[in-house]
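> just need the structure, nothing else, for what follows:
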Amino acid sequence: MTPRAIALTALLLAGSAGLAPVHAADDHIVLASTTSTEQSGLFGHLLPAFAEATGIRVRVVAVGTGQAFEIARRGDADGLLVHDGEGERRFVEAGYATERADVMYNDFVIIGPAEDPTGIAEAESVAEALRRIAEAEAPFASRGDDSGTHRAEQRLWEAAGVKPGGGWWYRELGSGMGPTLNTAAAMDAYVMSDRATWAAFRNRQSLALLFEGDEALFNQYGSILIDPERHPHLKHDLAERWHQWLLSEQGQQAIAEFTVNGEPLFFPNARPD
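Below you'll find the model as predicted:
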């Protein structure tokens, strides 16, 4: 027998012996998602559970939400999991997707030097907290990368009536959440983070969580199915299985069970009424 025939026979015998099925090499999808879901450790928790349930592997491209949209527009990802509701609606309305569903949520928080020189911990709203930072020209590290977090931050500055760009104190870094937190720690600067990445962040130095709880800091994540007519080459059947698993009781429970130091970081589905 040739080496190829021997190998094929071995695989067939393994299957007949009741061993775990051998999945085809293309039983995977590419998911464009955010750095917050990656750097918080969520995918390290979810993806093995999904693979065990379905045999489908997920390869994550973790970038800012704006970049994730662009990757999907080009047809370079089979699915999307992002957190910019306005951008997600535009993506669907432009014909790039057939479905979008709320999957989970958490919130943003404002981090800063533990001594809190601007007193944002006493602010009554996130708008007031941001105005205090701007009026004091206290160092603020912004992701500046068109991510979902950066987009939310920009909307909050606008709602506060502040245009932060142009001042020496406001640093747009063009980096993911983890590197931005590292820079903020080195600068002793204020920074807005998603709660999950902050909870998993270890290099805190003198940084502390100073402001939280405003409804304006709500952070919804959505799963999006890409239109098969626009990009027929994608693995739409496998991507839909991922999408439906996230929404299933099993997937929602897996999301709820993910914790860091006993703290749940993402909550299933949509914000309760």
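> all contacts plus neighbour counts: C-alpha atoms, from now on.
Will do.
> in terms of helices and strands, where is residue 29?
Following DSSP states H and E, one finds residue 29 within strand 28-34.
> chain center to that strand, what's the gap?
11 Å (C-alpha atoms, centre = their mean, to the nearest Å).
> so which elements touch it?
Under the contact criterion of 3 or more C-alpha pairs under 8 Å, 6 or more residues apart in numbering; DSSP states H and E, strand 28-34 touches strand 57-63, helix 65-73, strand 79-82, helix 236-247.
> now do the next helix or strand after it: everything it contacts.
Per DSSP H and E, the first helix or strand lying C-terminal to strand 28-34 is helix 35-39. With C-alpha atoms under 8 Å, 6 or more residues apart in numbering as the test, helix 35-39 has contacts from 43, 44, 62, 63, 64, 176, 177, 178, 194, 196, 197, 200.
> same question, stretch 89-97
69, 73, 98, 99, 100, 224, 225, 226, 227, 230.
> and the angle from the strand holding residue 29 to helix 65-73?
Here strand 28-34 runs at an angle of 150 degrees relative to helix 65-73 (axes from the mean of the first three to the mean of the last three C-alpha atoms, to 10 degrees).
> now do strand 28-34 against strand 57-63, angle only.
30 degrees.
> need the contact partners of strand 28-34.
Contacts for strand 28-34 (C-alpha under 8 Å, 6+ apart): 56-65, 68-69, 71-72, 76-83, 147-148, 235, 238-239.
> of those residues, grab the buried ones for PyMOL.
Only the buried entries of the contacts of strand 28-34 go into this PyMOL selection, using 16 or more other C-alpha atoms under 10 Å:
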select buried, resi 56+57+58+60+61+62+63+64+65+68+69+71+72+76+77+78+79+80+81+82+83+147+148+235+238+239
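> need the contacts of helix 35-39 in JSON lines (columns: secondary structure and distance to residue 109).
Shown next, in JSON lines, are the contacts of helix 35-39 (DSSP: H, G, I helix; E, B strand; the rest coil; distance: C-alpha to C-alpha, whole Å):
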{"residue": "43", "secondary structure": "helix", "distance to residue 109": "21"}
{"residue": "44", "secondary structure": "helix", "distance to residue 109": "23"}
{"residue": "62", "secondary structure": "strand", "distance to residue 109": "21"}
{"residue": "63", "secondary structure": "strand", "distance to residue 109": "20"}
{"residue": "64", "secondary structure": "coil", "distance to residue 109": "18"}
{"residue": "176", "secondary structure": "coil", "distance to residue 109": "16"}
{"residue": "177", "secondary structure": "helix", "distance to residue 109": "12"}
{"residue": "178", "secondary structure": "helix", "distance to residue 109": "14"}
{"residue": "194", "secondary structure": "strand", "distance to residue 109": "6"}
{"residue": "196", "secondary structure": "helix", "distance to residue 109": "10"}
{"residue": "197", "secondary structure": "helix", "distance to residue 109": "10"}
{"residue": "200", "secondary structure": "helix", "distance to residue 109": "14"}
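> let's see this one next, to set against the first:
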Amino acid sequence: MARRRLEDDGRLRSVPRADDPGEKRPRGGTDAGALVRRRHGAAALTAAAVLVAVPCRPLSPLAAQSSAVILATTTSTRDAGLLDSILPDFERASGYTVKVIAVGSGQALAMGKRGDADVVLSHAPEAERVLVDSGYFVRRRIVMHNEFLIVGPAADPAGLRGMSDPVAAMRRIAEGHGPFVSRGDQSGTHLREQLLWKRAGFSTPPRDGWYIESGQGMGATLQLADEKRGYTLTDRATYLAWRDKLHVVPMVEGDTSLYNVYHVLELNPKNASRINVAGGRALADFLVAPETQRRIGEFGKGRFSQSLFVPDAGKEPSP
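Reported below is the predicted structural model:
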């Protein structure tokens, strides 16, 4: 029986067992590599500047670094606007500054594995479990959920409208040669799409010309699907946040296989000595705190007459 391992590029790969014969610019525009490279250098420069400005005031060795918390998170939480809504409250109350790196969940988890983030917010349950079981994360808590849906052009050339089974819908898209736009980035959305293709009878996603990989976040992928008059898999929150700019409409939704759950994961300091453990834990605690959960449950109601995320703190993590 093969185990699953998350590589540094964010991809899940099978490995044999020993006994066998991932407009307004929202938060999160920071380049991941540049931020990580600057992390310790920036702390040193800040410390030097403070020492020059206030020569008589001692500065703790990691003061500049410990005041910042690096959050590696899926692009959907950024593109939907949730982070812009809740993080300022955390910063005001805690004194920390949150540096958001919005990437696919596979990449976010890989950053956590390497110690290039202080805390991770992800929606890729299988990949999360692999890293928790491997000891890279010490705590995994459920934060919220929404759902995936398949959207497409109003003309609906594949004839999906009215279908309730996403697997049958993916098969019909393939039979009609799409177009279909994939994230192609090992994000939680991309991993769910791959699972649907597998259940539809494709061991790997189709590689014909009608299958397009954007390699980008959810908002950009929705825009590309709109331009191509094609279909895509999206989370509901990002779709609603971008709906006024798009012509694609929901085609398939509501099936239990489209359930989309988000967890916050705290890193194991034994595997990443340079992380801000206290800051990461503080942000994780904030995300599951009652007042934050209330804010999450209310987010989107004023604009869309429905919540974009359903708060879930206190429930058992997704298997």
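> let me see the TM-score of these two.
Once superposed, chain against chain, the TM-score is 0.88 (TM-score structural alignment, normalised by the length of the first structure); 257 aligned residues with a C-alpha RMSD of 2.3 Å.
> circling back to that earlier point, give me the buried entries from the contacts of helix 35-39 of the first structure.
Of the contacts of helix 35-39 of the first structure, these count as buried by 16+ other C-alpha under 10 Å: 43, 62, 63, 64, 176, 177, 178, 194, 196, 197, 200.
> list the contacts for the equivalent of the fifth one over in the second structure?
Under the alignment (TM-score structural alignment), residue 176 of the first structure pairs with residue 217 of the second structure. Residues touching residue 217 of the second structure, when contacts are defined by C-alpha under 8 Å, 6+ apart, comprise 75, 76, 103, 104, 183.
> kindly report the same for residue 50 of the first structure.
Applying C-alpha under 8 Å, 6+ apart to residue 50 of the first structure gives the contacts 56, 57, 242, 245, 251.
> preserved in the second structure, out of the residues you listed?
Mapping the contacts of residue 50 of the first structure onto the second structure (both residues aligned by TM-score structural alignment, their matches' C-alpha atoms under 8 Å) leaves 56, 242, 245 still in contact.
> out of the residues you listed, the closest to residue 183 of the first structure would be?
Using C-alpha to C-alpha, residue 242 comes nearest to residue 183 of the first structure of these, at 34.6 Å.
> so what corresponds to the closest one in the second structure?
Checking TM-score structural alignment: residue 242 of the first structure goes with residue 283.
> how about the strands in the stretch 151-273 of the first structure?
Assigned by DSSP state E, counting those that start in this stretch, the stretch 151-273 of the first structure shows strands spanning 170-172, 190-194, 207-211, 218-226, 259-260, 263-264, 267-268.
> will you turn those strands into CSV that also has distance to residue 15 of the first structure?
Shown next, in CSV, are those (distance: least, C-alpha to C-alpha, whole Å):
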stretch, distance to residue 15 of the first structure
strand 170-172, 55
strand 190-194, 45
strand 207-211, 53
strand 218-226, 33
strand 259-260, 37
strand 263-264, 40
strand 267-268, 37
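> mean neighbour count, those: which tops it?
Compared across those, strand 190-194 shows the largest average neighbour count, a mean of 26 (mean count of other C-alpha atoms under 10 Å).
> corresponding residues in the second structure for it?
With TM-score structural alignment as the criterion, strand 190-194 of the first structure aligns to 231-235.
> number of nearby residues for residue 237 of the first structure?
By the measure other C-alpha atoms under 10 Å, the count of residues near residue 237 of the first structure is 12.
> ignore what I typed, I meant residue 96 of the first structure.
Residue 96 of the first structure: 22 neighbours (other C-alpha under 10 Å).
> return the residue of the second structure aligned against it.
Aligned partner of residue 96 of the first structure by TM-score structural alignment: residue 136.
> against residue 102 of the second structure, how distant is the most centrally placed residue in the second structure?
Central residue of the second structure (C-alpha atoms, centre = their mean): residue 74, 1.7 Å from the mean position. For residue 74 of the second structure, the distance to residue 102 of the second structure equals 5 Å [C-alpha to C-alpha, to the nearest Å].
> shared neighbours of these two, anything?
residue 108.
> isn't residue 118 of the first structure right up against residue 134?
No: at 9.4 Å, residue 118 of the first structure and residue 134 do not qualify as touching, with contact defined as C-alpha atoms under 8 Å.
> returning to what we had before: and which of the buried ones among the contacts of helix 35-39 of the first structure is nearest residue 161 of the first structure?
Closest approach between these and residue 161 of the first structure, by C-alpha to C-alpha: residue 194, at 22.2 Å.
> who touches the closest one in this structure?
Residue 194 of the first structure touches 36, 106, 107, 108, 109, 149, 219, counting by C-alpha under 8 Å, 6+ apart.
> any idea how far residue 290 of the second structure is from residue 278 of the second structure?
Counting by C-alpha to C-alpha, the gap from residue 278 of the second structure to residue 290 of the second structure is 20 Å.
> nope, residue 2 of the second structure is what I meant
Distance of residue 2 of the second structure to residue 290 of the second structure, computed by C-alpha to C-alpha: 40 Å.
> neighbour count: these two, which is higher?
Of the pair residue 2 of the second structure and residue 290, residue 290 is the one with more neighbours under other C-alpha under 10 Å, namely 14 against 11.
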